[in-house]
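Enquirer: what follows is a predicted structure for the sequence shown.
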Amino acid sequence: MRIISNNCSAKLVIKGKISFGCYIYQDGLEYNDIQHTVLVCERLGFDSVWLKDNFIPWIQAYLSNEKEGQEIKKERKSASMLECWTTLSALATITKQIRLGAILVNLYRNPAIVAKMFSTLDVISNGRTEMGLSAGWYEKECQAYGISFPKGSVRIGMLEESIKIIKKMLCESSEGSCNPSFKGKYYVISNAVCNPKPIQKPYPPIWIGGGGKQTLKLAATYADGWNYGLCSYNEYLDKLLFLSKCCRTIGRNYDKLMKGWQGMIIIGKDRNELRDKKRAIVEKTKISNRRMLEFIIAGTADEIVKELGRYTDKGVNYFTVYFSDLPDLGSLRLFARYVIPHFRN
């Protein structure tokens, strides 16, 4: 993956390449688990690793369709949940080639601070950083940390202003009177210097995550890549269709926008192993069979290749995969050995 500059707009040049990232949900993992997983991913040829921007366990609530107000179980409250960007900074010092990313919840940090975080990590990693932004969905987490959770239209407005600020701070020179300033409805910055600038010019790839119509419009307008998942194939295609319409409306080349799928894959070397892994994920997350069919791709290596091929046929070129059996690396190794090479060859 190579970044080139063109009027302060980051471009991902892939020339038909299908990229693969490992999405590490830190829920219940210690730092040593994450570190080991990342180093193995780098050796096995994954393009990137991504961490989740959550402060409390969330995956069981999402997959089991817990009501928003339901109390988090005691054992989940005590589970380890490392903050993503701090952890990525540590991982940058022990890796050499693999790219490092996270889809940040916009509500959790001032965008000017995010710009500084982004440029700093890109320098530390020698140009291996990617970042996404989402409007935010987990109201329970906001309540727990005393973070305001406004209505959806406000969150979208905040997200748009944040993207403008981040790009302005990463691109504009701090020489003379060109210190970045911005006055919007939700954020104001005044002469916000951002030095050093990122290694990747004009800035590292910026993704937007989410599937709402207003979010998709922002992705078409501002993002280098769009990321969505944990949904059915048909739902994902509906989002792609709307995204393409948004691009046409504003005159953007849809093919130059990275389309990312992120979700859970259960892979087994045979039917028996696959059955055991399915049983384990049901026990771990309390997910129902119906929601498993909606959110999870499960199968042998050949079946996974066939299913992912349905997405690549529709233009998807970036898969960020969560393996539910981490820190056990069996599924990750199986995927790297039998699935990734199919799309690379």
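Expert: All right, it came through fine.
Enquirer: from here on, contacts and neighbour counts on C-alpha atoms
Expert: OK.
Enquirer: who touches stretch 216-229?
Expert: 10-12, 160, 163, 205-211, 236, 239, 242-243, 246-247, 250, 252, 254, 257-263, 295 (C-alpha atoms under 8 Å, 6 or more residues apart in numbering).
Enquirer: just the buried ones out of the residues you listed, please.
Expert: Among these, those buried by neighbour count (16 or more other C-alpha atoms under 10 Å) are 10-12, 160, 163, 205-211, 236, 239, 242-243, 246-247, 254, 257-263, 295.
Enquirer: let's see which of these end up in strands.
Expert: When DSSP state E defines the strands, the subset of those inside them is 11-12, 206-209, 258-263.
Enquirer: would you say Ala115 is within a helix?
Expert: Yes: note on Ala115: a helix contains this position according to DSSP: H, G, I helix; E, B strand; the rest coil.
Enquirer: neighbours around Glu161, how many?
Expert: Glu161: 18 surrounding residues under other C-alpha atoms under 10 Å.
Enquirer: now do the contacts for it.
Expert: Residues in contact with Glu161 (C-alpha under 8 Å, 6+ apart) are 184, 186-187.
Enquirer: nearest to Ala92, of the residues you listed?
Expert: Nearest to Ala92 among these is Tyr187, at 30.0 Å by C-alpha to C-alpha.
Enquirer: chain neighbours aside, what residue packs nearest to that closest one?
Expert: Nearest non-adjacent residue to Tyr187, counting by C-alpha to C-alpha, 6 or more residues apart in numbering: Glu161, 7.1 Å away.
Enquirer: would you map the helices across the stretch 1-150 of the chain?
Expert: Assigned by DSSP state H, counting those that start in this stretch, the stretch 1-150 of the chain shows helices spanning 31-44, 59-63, 74-77, 84-92, 111-124, 139-144.
Enquirer: so for the third one, what gets flagged as buried?
Expert: In terms of neighbour count (16+ other C-alpha under 10 Å), helix 74-77 has no buried residues at all.
Enquirer: what's next to it, contact-wise?
Expert: 56-57.
Enquirer: from the chain's centroid, how far away is it?
Expert: 25 Å (C-alpha atoms, centre = their mean, to the nearest Å).
Enquirer: surely Pro196 is within a strand?
Expert: No: if the criterion is three-state DSSP, then Pro196 is coil and not within a strand.
Enquirer: what number of residues lie near it?
Expert: Neighbours around Pro196, by other C-alpha under 10 Å: 13.
Enquirer: my guess is it meets Asp122, correct?
Expert: No: with contact defined as C-alpha atoms under 8 Å, Pro196 does not reach Asp122; the gap is 9.7 Å.
Enquirer: please compare the first structure with the one that follows:
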Amino acid sequence: MSLVLGCNISTFDSTTAPADLFNAVRDQAIAAEEAGFDVVTIGDHLYATPGAPDEPTLEAYTTLAALASCTNSIQLSTMVTSNTFRNPAVLAKMVTSLDVISGSRAVLGIGAGWFEPEHDGYGLEFDAVSERMAKFEEALRIIVPMLRGERPTMDGRWYRVHEAINEPRVRDDLPVMVGGGGERRTFAYAARYADHLNITCLPAQLPDKLRALEERCAEAGRDPRTLEVSFATPMVINEDGEKARQQVEEILVQSGVDASMASEVFFVGTPAEVTEQLRAKVLAHGVHRLMVNLFAAGQDLDVIALTGRTLAPLVSGG
């Protein structure tokens, strides 16, 4: 199943009682399914990002497994799994179990990991970028074969497995989505191992990123048309465009980003305004898959519905 339009649940309402928090997340996932999104994703974090570390953050895979019983057709993924959190063979087992539970709706979204404070707080290793990337590739060499029904053996620098068994499985083509913006290594790993690349960058950087991806595919001997590509899309849509812009300014200030960057970072405004922005900055470059992050605005179910109504027709013909 293709990943065309995704809704990312990246923040949790700090005003909701902990006992009610999952119900709020469930309602957002159901709203995304009803609005025409074909995948709902959960941020894989131990601390809230952005925001204070003690704001609520649910563990991603237990949350996705619970969402599997509350939804019917929407695919389920992280945006994206931090490779630094889990042993890769155990991660392969976890996402495969999610696939069994959900009836073949799991997607493995994965990246190298980046948010240092949560690693420090939980006592997890946070290596230099070069080492994290080396770990990431070694992990993919274990995870991908296990998802395909193979039993890999590896005595690597970072990880060791011996004929690792991954049963039960319901399919051999569980999608692997690599997320990130690194032109040299992240894109190379996507070209070698993934079914889908979700590009994270400023909209103005997208043309250069796509050129770099073509180069990595050529180096890997892969036809770039066989690799799905989506754009990570920070967005706030509201029928009241000024209200949407005010919400984005609040998000940026909370994140410590200059609010004057709003137009460079976000797609923001009325449905018509956002549609025009996407056509000029994303669709014009041939990218017709969007992974949408509504941030706190996505806690409003009406915003999810409006976003789906706006975007589903826009990407369906891509």
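Expert: Alright, I've got the coordinates. On a predicted model such as this, the values are computed, not experimentally measured, just so you know.
Enquirer: drop the TM-score for these two in here.
Expert: Comparison of the two superposed chains (TM-score structural alignment, normalised by the length of the second structure) gives a TM-score of 0.90, and 307 aligned residues with a C-alpha RMSD of 1.9 Å.
Enquirer: coming back round to it: for the helices of the stretch 1-150 of the first structure, which one sits closest to Asp313 of the first structure?
Expert: Smallest distance to Asp313 of the first structure across the helices of the stretch 1-150 of the first structure (C-alpha to C-alpha): 25.0 Å, for helix 31-44.
Enquirer: burial count for the corresponding residue of the second structure for Asn106 of the first structure?
Expert: Aligning on TM-score structural alignment places Asn106 of the first structure opposite Asn83 in the second structure. By other C-alpha under 10 Å, the residues close to Asn83 of the second structure number 22.
Enquirer: check which residues of the helix ranked longest in the first structure are buried.
Expert: Taking DSSP state H as the criterion, the first structure has its longest helix at helix 152-171. Under the neighbour-count criterion of 16+ other C-alpha under 10 Å, helix 152-171 of the first structure has 155-163, 165-171 buried.
Enquirer: over to stretch 269-281 of the first structure?
Expert: For stretch 269-281 of the first structure, the neighbour count (16+ other C-alpha under 10 Å) marks 269, 274, 277-278 as buried.
Enquirer: okay, stretch 119-127 of the second structure sits on what stretch of the first structure?
Expert: Going by TM-score structural alignment: stretch 119-127 of the second structure matches residues 142-150.
Enquirer: repeat that for stretch 259-276 of the second structure.
Expert: Taking TM-score structural alignment as the measure, the first structure aligns residues 289-306 with stretch 259-276 of the second structure.
Enquirer: what about the matching stretch, how far off from the second structure?
Expert: For stretch 289-306 of the first structure, the mean deviation from the second structure after alignment is 1.9 Å (mean C-alpha distance after the TM-score superposition for the first structure).
Enquirer: what about that stretch, how long is it end to end?
Expert: 21 Å (C-alpha to C-alpha, to the nearest Å).
Enquirer: contacts made by it with the rest, please.
Expert: By C-alpha under 8 Å, 6+ apart, the surrounding residues in contact with stretch 289-306 of the first structure are 63-64, 229-233, 263-271, 274, 307, 334-335, 338-339, 342.
Enquirer: so how far is it off the chain centroid?
Expert: Centroid separation for stretch 289-306 of the first structure versus its chain: 20 Å, with C-alpha atoms, centre = their mean.
Enquirer: over to stretch 214-231 of the first structure?
Expert: Distance of stretch 214-231 of the first structure from the chain centroid (C-alpha atoms, centre = their mean) equals 11 Å.
Enquirer: do me a favour and get the end-to-end distance for that stretch?
Expert: Its first and final residues considered, stretch 214-231 of the first structure spans 18 Å by C-alpha to C-alpha.
Enquirer: buried set for it?
Expert: Going by 16+ other C-alpha under 10 Å, stretch 214-231 of the first structure has these buried residues: 214-231.
Enquirer: which residues touch the most centrally placed residue in the first structure?
Expert: In the first structure, the residue lying closest to the centroid (C-alpha atoms, centre = their mean) is Ile103, at 4.1 Å. Ile103 of the first structure sits next to 50-53, 131-134, 207-209 when contact means C-alpha under 8 Å, 6+ apart.
Enquirer: number of nearby residues for the nearest residue to it once chain neighbours are set aside?
Expert: Closest residue to Ile103 of the first structure apart from its sequence neighbours, by C-alpha to C-alpha, 6+ apart: Gly132 at 4.0 Å. Number of residues near Gly132 of the first structure (other C-alpha under 10 Å) recorded here: 21.
Enquirer: contact partners for the counterpart of Gly132 of the first structure in the second structure?
Expert: Taking TM-score structural alignment, Gly132 of the first structure has Gly109 as its aligned residue in the second structure. Shown in contact with Gly109 of the second structure (C-alpha under 8 Å, 6+ apart): 77-81, 176-179.
Enquirer: repeat the analysis, applying 10 Å as the threshold.
Expert: Shown in contact with Gly109 of the second structure (C-alpha atoms under 10 Å, 6 or more residues apart in numbering): 41-42, 44, 76-82, 95, 175-179, 194, 196-198.
Enquirer: same check on Gly45 of the first structure?
Expert: By C-alpha under 10 Å, 6+ apart, the contact set of Gly45 of the first structure is 20-21, 97-98, 336-337, 340-341.
Enquirer: and in the second structure, which of these remain?
Expert: Of the contacts of Gly45 of the first structure, the contacts whose aligned counterparts also meet in the second structure (both residues aligned by TM-score structural alignment, their matches' C-alpha atoms under 10 Å) are 20-21, 98, 336-337, 340-341.
Enquirer: show the buried residues in the contacts of Glu161 of the first structure.
Expert: In the contacts of Glu161 of the first structure, nothing passes as buried (16+ other C-alpha under 10 Å).
Enquirer: reformat those residues as TSV; add secondary structure and distance to Glu303 of the first structure.
Expert: Shown next, in TSV, are the contacts of Glu161 of the first structure (DSSP: H, G, I helix; E, B strand; the rest coil; distance: C-alpha to C-alpha, whole Å):
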residue	secondary structure	distance to Glu303 of the first structure
Gly184	coil	49
Tyr186	coil	47
Tyr187	coil	47
